[in-house]
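Peer 1: Only the shape, not the letters, is given here:
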């Protein structure tokens, strides 16, 4: 489960910026094409925050839809899986959104 190491990295990034201040809430943006299972990150968050300034903090995850543009027919596409295929049959799709994994905001006490 790579979500455990991803969640640990998120917690480390937050504590690097917030220092000793108690964190109340973290908002995370996860693209649907990022290859990260949001529910697994939520599960891991409580485990990896234990004993840190994030202990007891709420994790809000905003999932961002995948988008792309077909290089063949130039159609704009909504992408729901990592298997990208345009209606025209082309697999030559430029993924433009949905691979993000970023901390959007942190609320401290």
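Peer 2: Ah, there it is. Note that this is a predicted model, so its numbers are computed, not measured. Residues are numbered from 1 along each chain as shown.

Peer 1: For the rest of this, base every contact and every neighbour count on C-alpha atoms.
Peer 2: Noted.

Peer 1: Please identify the helix or strand for the residue nearest the centre of the chain.
Peer 2: What sits nearest the mean C-alpha location of the chain, by CA atoms, centre = their mean, is residue 30, with 2.2 Å. Per DSSP states H and E, residue 30 falls inside strand 23-31.

Peer 1: next, the one to line up against it:
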């Protein structure tokens, strides 16, 4: 389960950011997780609970913002949902898209 290593990295980085801001404790960490990031949200939540023990984030909760995968079709100027499994063909003009606009995110967006 690679979610444990991701959760550990989130905890380490959130702890660093909190210390930089002078905070002793963190009550929540908000992360954006893209649909195509290869992360199972429930597994990440469980891994976060396990990895936070004994850290400054021991009482923190993980807030996950899900980001849908969206692609852009240049010829018809259409943004469309890619879905899972990903399908990169424009539903409007039936051409392949080469531009993924969102869906791969895995980033901390807030610490509280």
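Peer 2: Yes, it's here. These figures come from a predicted structure and were not determined experimentally.

Peer 1: TM-score them against each other, please.
Peer 2: For these two chains in superposition, a TM-score of 0.86 is obtained (TM-score structural alignment, normalised by the length of structure 1); 107 aligned residues with a CA RMSD of 1.8 Å.

Peer 1: quick one, what contacts the residue lying closest to residue 36 of structure 1 once chain neighbours are set aside?
Peer 2: Distance criterion CA to CA, 6 or more residues apart in numbering; nearest residue to residue 36 of structure 1, sequence neighbours excluded, is residue 3 at 6.6 Å. Residue 3 of structure 1 sits next to 36-37, 40-41, 44 when contact means CA atoms under 8 Å, 6 or more residues apart in numbering.

Peer 1: re earlier: what range in structure 2 matches the strand holding residue 30 of structure 1?
Peer 2: Aligned using TM-score structural alignment, strand 23-31 of structure 1 spans residues 26-34 in structure 2.

Peer 1: quick one: what's aligned to the residue nearest to residue 36 of structure 1 in structure 2?
Peer 2: Using TM-score structural alignment, the equivalent of residue 3 of structure 1 in structure 2 is residue 3.

Peer 1: need the longest helix for structure 1.
Peer 2: In structure 1, taking DSSP state H as the definition, the longest helix is helix 3-18.
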